[in-house]
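1. predicted coordinates and the sequence they were generated for:
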Amino acid sequence: MARRLSCPCGEFIEGEDDDDLVEKTQAHLAEKHPGHEYSREQILFLAF
């Protein structure tokens, strides 16, 4: 099941499943928001 997350910066992140979404979100945070790290649980809590 696809999962989605909307970053406050306006970027929309979509993953094929939970693992893919977490990986893509953590990559986005590392690239665009250095110093902001979220755990898997935090990312999935914000996902829809």
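-> Noted; the coordinates are in hand.

2. rest of the way, CA atoms for contacts and neighbours
-> Fine.

3. how about the longest helix seen in the chain: buried residues?
-> When the chain is parsed with DSSP state H, its longest helix is helix 18-32. Residues 18, 21-22, 25-26 are the ones in helix 18-32 that count as buried (16 or more other CA atoms under 10 Å).

4. does anything pack onto that helix? Which helices or strands?
-> Judged by 3 or more CA pairs under 8 Å, 6 or more residues apart in numbering; DSSP states H and E, the packing partners of helix 18-32 are strand 3-6, strand 12-15, helix 40-46.

5. now render the ones you listed as a markdown table, adding distance to H33.
-> Below are the helices and strands packed on helix 18-32 laid out as a markdown table (distance: least, CA to CA, whole Å):
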| stretch | distance to H33 |
| --- | --- |
| strand 3-6 | 14 |
| strand 12-15 | 14 |
| helix 40-46 | 14 |
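
6. comparison target below:
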Amino acid sequence: MKRRLSCPCGAFIEGEDEDDLVEKTQAHLAEKHPDHQYSRDEILFLAY
């Protein structure tokens, strides 16, 4: 299960599970990178 992601901006995002990671990553994107939108599959592809 993937639970971690490093954003190119330097932010480190960690979730309790994949659903939590996707939710936190989408919230980060909305706040810090509103012009970027990624699907669940794209987020999990980048995660580890």
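-> That came through, no problem. Bear in mind the structure is a predicted one, so any value in this text is a computation, not a measurement.

7. who's in contact with the residue lying closest to I13 of the first structure once chain neighbours are set aside?
-> With CA to CA, 6 or more residues apart in numbering as the measure, L5 is the residue that lies nearest to I13 of the first structure, at 5.2 Å, once sequence neighbours are left out. By CA atoms under 8 Å, 6 or more residues apart in numbering, the residues touching L5 of the first structure are 12-14, 21, 46-48.

8. give the buried subset of these as a PyMOL selection command.
-> Selecting only the buried entries of the contacts of L5 of the first structure in PyMOL, with 16+ other CA under 10 Å as the criterion:
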select buried, resi 13+14+21+47
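
9. show me what contacts the most centrally placed residue in the second structure?
-> For the second structure, the residue sitting closest to the mean C-alpha position, by CA atoms, centre = their mean, is T25 at 2.8 Å. Residues near T25 of the second structure by CA under 8 Å, 6+ apart: 13, 43.

10. can you do 6 Å?
-> By CA atoms under 6 Å, 6 or more residues apart in numbering, the contact set of T25 of the second structure is empty.

11. ok so, going back, looking at the contacts of L5 of the first structure, which is nearest E31 of the first structure?
-> I13 (13.4 Å; CA to CA).

12. show me what the closest one aligns to in the second structure.
-> For I13 of the first structure, the aligned residue in the second structure is I13 (criterion: TM-score structural alignment).
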